[in-house]
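**Q** dropping the sequence and predicted coords here.
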Amino acid sequence: MESKRQQKFNKLIQKEMGEIFQKEGKHIIGNAFITVSRVLISPDLSVARIYLSFLLDKDKVTFQIIEEKKGELRKHLGNRIGKSVRIVPELAFFMDESASYAQHMDKVINSLDIPEDSEEEDEEED
């Protein structure tokens, strides 16, 4: 269970990282549209696990670039929240697979061949 302080930092980092990707990070990510879907921070507030979802781009390539530029992104985050925190957390990025999983499950459900109940079968059961 997360403390209120962790929840507060999660929201703060999620908001700030979203803005960094929109503004300062354009030279890093190009035209990719990145959503910071979730942030989980460690109890000692030293490591932030940031979950990203990607649209309009090859997510594996962009994710590799983000991993390489992790230090630069942490610096931008420090410039934004440095006066609010004692330590700017280390950033650990993860791909949020929930959107692709939802698409996959939707596709599976739509491809199921489920026969429809007819009213005749309902009458026979009574």
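**A** Great, that's in hand. Numbers count the residues shown, from 1 in each chain.

**Q** please make it C-alpha for all contacts and neighbour counts, starting now.
**A** Will do.

**Q** please enumerate the helices of this protein.
**A** 4-22, 26-29, 59-68, 70-81, 98-111, 119-125 (DSSP state H).

**Q** the first one vs helix 59-68, what angle?
**A** The reference is to helix 4-22. For helix 4-22 and helix 59-68, the angle between their directions (axes from the mean of the first three to the mean of the last three Cα atoms, to 10 degrees) works out to 110 degrees.

**Q** structure two is appended below for comparative analysis:
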Amino acid sequence: MQEGKRQKQVGALLMEELSSIFQRLGLSMIDGGLVSLTAVKVTPDLLEARVYLSIFHAKDTAAVMKKVEDRGWEIKRELADRVKHQLRRIPILTYYNDDTLEHADKMEELFRKIKAEKPPDSDSAGAGSDQ
């Protein structure tokens, strides 16, 4: 189901505010890894928000997610102070690990390996046989 206009507006507002909250609380760098918000998806009733976090170069992503969830009350309290005039109710925040960056990195590594294993003459031999 496609997101409505209000869902997108609230999601963008939450993403902007949460990004600055994460930076202020020092949650953008945990255990030597970079934590960034990739998306915030809001339910149609605007009561729940899924916050997708990209964790890059962290030793243990589960530990990073645990640290973020442990400070969830602090994040929500600050978020409430910032958006209390724009939203009637502050949505329940649920955090998810967005591993698309990791997946893309693994795919790039596989492509590099395939390219390294492929003999360089195979392209020129195929082109010469057409003539």
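**A** Sure, I can see it. These numbers were taken from a predicted model, which means no experiment stands behind them.

**Q** tally of neighbours for Gln22 of the first structure?
**A** The burial count assigned to Gln22 of the first structure is 17, neighbours taken as other Cα atoms under 10 Å.

**Q** residue contacts, it?
**A** Taking Cα atoms under 8 Å, 6 or more residues apart in numbering as the definition of contact, Gln22 of the first structure has no neighbours.

**Q** then the one 3 residues further on?
**A** The contact partners of Gly25 of the first structure, taken as Cα under 8 Å, 6+ apart, are Leu73.

**Q** how much space between it and Ser53 of the first structure?
**A** Plainly put, Gly25 of the first structure is 15 Å away from Ser53 of the first structure if you go by Cα to Cα, to the nearest Å.

**Q** what's the answer for Ser37 of the first structure, then?
**A** With Cα to Cα as the criterion, Ser37 of the first structure and Ser53 of the first structure are 6 Å apart.

**Q** more neighbours: which of the two?
**A** When neighbours are counted by other Cα under 10 Å, Ser37 of the first structure and Ser53 differ, and Ser53 comes out ahead with 19 against 15.

**Q** my guess is that one contacts Thr35, does it?
**A** Yes: judged on Cα atoms under 8 Å, Ser53 of the first structure makes contact with Thr35 at a distance of 5.2 Å.

**Q** count the residues that sit near Met107 of the second structure.
**A** The tally of other residues near Met107 of the second structure (other Cα under 10 Å) stands at 12.

**Q** counterpart of it in the first structure?
**A** Superposed on the first structure with TM-score structural alignment, Met107 of the second structure falls opposite Met105.
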